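# my questions are about this predicted structure, shown below with the sequence.
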Amino acid sequence: MRPTRARHAVLWLTVLAYLITYMDRVVIATAAPVIEQEYGFTPVTMGWIFAAFSISYALFQIPGGWLGDRFGPRRALTGVVLWWSTFTAATALTWSAGSMMVCRFLFGMGEAGAFPIATRSLSRWMLPSERGWAQGVTHAGARLGGALTPVFVALLIVQFGWRMPFLVFALVGVAWAALWFWYYRDTPREHKSVNASELAIIEGALGAGKARVSVPWRRLLSNPRLWTLSAMYFCYAYSINIFLTWFPKYLHDARGFDIALMGLFASMPLMAGVIGDLLGGWASDLLVKRGVGLKMGRRIVAVVGFLLAAAMIPLAAAIVDPVPSILCFCVALFGLELTVGVSWAVTLDIGGEYAGSVSAVMNTLGNSGAAIAAAVTGYIVSMSGWFAAFSVLSVLCLIAAVLFLRIDASRKLVEGEMQT
């Protein structure tokens, strides 16, 4: 009997979820210049509005991952998407800096569960040899959402004002939540579309698994390898968050682009990042399949990506001509995004049944970096300029490359057995 491909349908539904998370997240970055003008916000105030999301996003990573592990991804992911879609729409109703900060904080609470729960949803479906590609393509979906959103948001703002994009994208999230709850099941054995052949392939590689597990938090949190992984992701998340929050404003203020050109050029590096997401996960899995092993298969791709980003970011910021500068930023984002699918594949490799919680810890520390980036960049730019702000990213990418040299994806955090 030819195996069905229900696991691939699950993967593409997850890709769509990642795309929606970044669509909803990036709307405010593109709308920021118009919001600042309407309310008279300073860059520092706008930075704290950005940071309100990042702070709650970091704080609620572990609770979000626990929800997925404890109650199963079907119910948990449906719930968090409905929650954040509600506050995406509510952003359009805010009337001051304080109300916007509160709304973005509540929005971040919901989005915090997205990646850990989605990672848990894939842990029972994707084969070990498919994980790098799966994480690469899901994060490519996220970057694609981030890349396309500025263009559409700019058009909606020109036609209808800055509030309309928040309402439109909220409806997209609600529609996805309904589709997910209808199609997804917590284990392949529960899914009617999985035939015996595909079930044998999945369970032969992963075992039967459990829809819900009890998380051994003490054993996970006492393992230094989890903190090395998380520190690496801190460096990554600080860096990528500059491009998701501050980059459109940089193009508007430092490069002098109007709202339409700003949306276009803000999208270009993120589109290059989409290619990096796809290539990074694919290359890592290819190395694993060719016998390099999980340890080196994950490590080689990530270290190369971080070093490329470290070299290109300051060069891009220093170039005066805007077009070559944007091209260098594209190369930098390509390198940075080579690493992200690999990083999340490692959470599956070493987390196993507890991948949701492991990824939540990694993403908590990572998004602490994102929150710091959102808040302090306004101060750095005000005191030292944009080149200084981008130089911080280069240093962090170098640190991340060094940390990844200490990450071994072949050793599980809890069981301790070696993987091939």
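Alright, I've got the coordinates. Numbers count the residues shown, from 1 in each chain.

# CA atoms for contacts and neighbours, from now on please.
OK.

# residue ranges of the strands in this structure, please?
Counting by DSSP state E, the chain has no strands to list.

# for it, longest helix please?
helix 6-39 (DSSP state H).

# helices or strands next to that helix in the packing?
helix 114-123, helix 131-160, helix 164-183, helix 247-253 (3 or more Cα pairs under 8 Å, 6 or more residues apart in numbering; DSSP states H and E).

# try it against this one:
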Amino acid sequence: MSAGSPSVITASELWLQKLSEPTSNPTDARPTRIRYVVLPLLAFAAASAYLTRHCLGVANTTMQEELGFNNEQFGYLYGAFSAGYLICQVPGGWLGQKFGTRTVMPVLSVVWSLCTIITAAVSSLGAMIVSRFVFGLAQAGLVPNGAKAVKDWFPVTFRGKASSIITMSMSIGSVITIWLTAHLLDDHGWREIFRTYSLVGIVWAVAFYFIFRTRPQEHRGANEAECKLIAAGEAEKSDATPEPFHWPTAVRQGATWALSGQLLFKAAGYNFYVTFFPAFLEYKYGITKTDAGMLTTWPLIGVIVGSLCGGAVIDGLYKRTNSKRISRCGTSVVALTMAGLFAVASTYTGTAAALVLVISIGAFFSGISIPCPWAASIDMGGKNSALVMGIMNSTGCLAGICISPFIGRLIDHIKATNGNWDIAVWVNAAFYILAALLWLGVNPNTQIGKRPDV
């Protein structure tokens, strides 16, 4: 193009330019809608994270055949991810508060994408363990920083829906990964698939950095009316500086332990569906691996639908009652209790399909409860919401590290002794009931980590 030729502006550049243009009247009573651009960005981040997280499990047997690993060694890879994920929950949230979610979230996405590329490039167990450990460190920051972005960009009456859309996107990412990887594996190989998946996170990071801003007040496309709409109902000070987090108070608060404990047991219940459930179906009913895998997707779909409905439920209850305790805690107590009861009821069915159908109804109820800890963490964390979310999610990681091996040993014992397979489902139901009971100790009106007045 010659120097005198007019510059060419692409459609995407025009769109981004329009988003960044200040409104002609910043005090216009009609709010802009930049927050609805932010929401799909956050949802896509969640889905793409699970794309790179669960592809390892789908490619498990193929990788073992090529690399000569056994299941115990593959367990070290899962454990490395869980350890990294656990360690960096709180630091990941702190980074978002210190440097802003606009900077931290893209950096984390690039790091976990590069780790996926490294996993696809190496062949030794040690190198893969290191890459998956760092991968877990990076992905640990997604949830607490996502929670902070929801708090910063959405009014309190919409946070439940926003949280449910993001958490639903995680489950959608899991289902897509299982289906897509299984179909691509034979023709393209696991290394090529991993490299391709990693590009998704890198592209998202670039788009997010250029479109997103940490606070709506910093976005030129968000007018004053939208900023006021987002801040409506908040009792916090208007400055963006996080209040000092008092760790001794947080440790002493029963709400901290209740909020964290409920996620531990709820995660244990969900992990059963994505880890040992296919094997359970094979052993109990003698069905093929393919049939067991297909049936395993039913509870995951139930979780997705329930998660989407959960946001509307808790926001609707809050609008009707003006009570965060009823909308967050009440919803969780009822939904998780129903999940446990349906799990128990499933053991009275006679076929694999019937059992999975009843369990999937329970999974739907468990999905309804998914947005509740997000919303409660935002409520109880205040300006330290990312930190509180990190504390809670750290405890949930223990389900993968500690409880999953326990379930594995239980299944091995039942198989070796020709015992009652229903015990595994009863234990899973107990996890959901325990989570429901712990929600009775959560009060969303209590701020975690706030220094008591002297």
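Cool, got the structure. The shown structure was predicted, so the numbers you read here are calculated from the model rather than taken from an experiment.

# about what we covered before: need the helices and strands packed on helix 6-39 of the first structure in TSV with mean neighbour count and distance to V340 of the first structure, can you?
Listed next are those as TSV, based on neighbours: other Cα atoms under 10 Å; distance: least, Cα to Cα, whole Å:
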stretch	mean neighbour count	distance to V340 of the first structure
helix 114-123	28	12
helix 131-160	24	7
helix 164-183	18	23
helix 247-253	20	19
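
# between the ones you listed, which one is closest to A375 of the first structure.
Closest to A375 of the first structure of these, according to Cα to Cα: helix 247-253, at 13.9 Å.

# name the helices or strands packed onto that closest one?
helix 6-39, helix 259-289.

# ok, back up a step: mean per-residue distance, the longest helix of the first structure versus the second structure.
Compared with the second structure after fitting, helix 6-39 of the first structure has a mean deviation of 1.9 Å; criterion: mean Cα distance after the TM-score superposition for the first structure.

# list the buried residues in that helix.
6-7, 10-11, 13-33, 35 (16 or more other Cα atoms under 10 Å).

# count the neighbours of A345 of the second structure for me.
Neighbourhood size, A345 of the second structure [other Cα atoms under 10 Å]: 17.

# that one and W426 of the second structure, how far apart?
Taking Cα to Cα, to the nearest Å as the measure, A345 of the second structure falls 10 Å from W426 of the second structure.

# tell me the angle the longest helix of the first structure makes with helix 114-123.
Here the directions of helix 6-39 of the first structure and helix 114-123 differ by 170 degrees (axes from the mean of the first three to the mean of the last three Cα atoms, to 10 degrees).

# now the angle between helix 259-289 and helix 6-39 of the first structure, please.
150 degrees.

# wait, S410 of the first structure sits on D349?
Yes: between S410 of the first structure and D349 a contact is recorded at 6.9 Å, counting by Cα atoms under 8 Å.

# go ahead and confirm L167 of the first structure touches A92.
Yes: using Cα under 8 Å, L167 of the first structure is in contact with A92, at 7.1 Å.

# V303 of the second structure -> the first structure?
Structural alignment (TM-score structural alignment) places V303 of the second structure against G273 in the first structure.

# who's in contact with the nearest residue to that match once chain neighbours are set aside?
The shortest distance from G273 of the first structure to any non-neighbouring residue, by Cα to Cα, 6 or more residues apart in numbering, is to F334 (4.4 Å). F334 of the first structure sits next to 269, 272-277, 305, 309 when contact means Cα atoms under 8 Å, 6 or more residues apart in numbering.

# that's all I had, so thanks and see you.
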